[in-house]
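K.L.:
Okay, sequence plus prediction incoming.
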Amino acid sequence: MPEISVPGSLPFCIRVMMTVNTTAAQNQMEHIYLNEAKKLRPDLVQE
């Protein structure tokens, strides 16, 4: 679906949401953000 125009947003950003059944705990999940997409969720990015 088209994304609304937001000042300062990332151009050509493709967002993917996956639902996965797992026995792993939430703190064992690793969120992957590539390149400039790290700006979207700085609270989840581990340097």
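P.N.:
Cool, the structure landed.
K.L.:
Could you use CA atoms for every contact and neighbour count after this?
P.N.:
Fine.
K.L.:
Included below, for side-by-side comparison, is a second structure:
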Amino acid sequence: MWKEIGTTVRAAMRDWGTTMRLCVLVVALALAAATVMWGLAS
């Protein structure tokens, strides 16, 4: 019982970490694109 809960929580945390990394990557790419656009526009 507790072992199953622990495994589920660990899997959820791992997935959450992956999701967070993807979000950070997307935000970083968006900022980079915005910076390039801003540089080209000015």
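P.N.:
Yes, it's here. Everything numeric here is computed off the predicted structure, so don't read it as measured data.
K.L.:
Fetch the TM-score of the aligned pair.
P.N.:
Between these two chains, after superposing, the TM-score reads 0.16 (TM-score structural alignment, normalised by the length of the second structure); 16 aligned residues with a CA RMSD of 3.7 Å.
K.L.:
how close does residue 6 of the second structure sit to residue 13 of the second structure?
P.N.:
Between residue 6 of the second structure and residue 13 of the second structure the distance is 10 Å, computed by CA to CA, to the nearest Å.
K.L.:
tell me which strands and helices the helix or strand harbouring residue 32 of the second structure is in contact with?
P.N.:
Assigned by DSSP states H and E, residue 32 of the second structure falls within helix 2-41. Of the remaining helices and strands, none touches helix 2-41 of the second structure by 3 or more CA pairs under 8 Å, 6 or more residues apart in numbering; DSSP states H and E.
K.L.:
got the buried residues for that helix?
P.N.:
Burial within helix 2-41 of the second structure, assessed by neighbour count using 16 or more other CA atoms under 10 Å, is assigned to no residue.
K.L.:
chain center to that helix, what's the gap?
P.N.:
Using CA atoms, centre = their mean, to the nearest Å, the distance from the centre of helix 2-41 of the second structure to the centre of the chain it belongs to is 0 Å.
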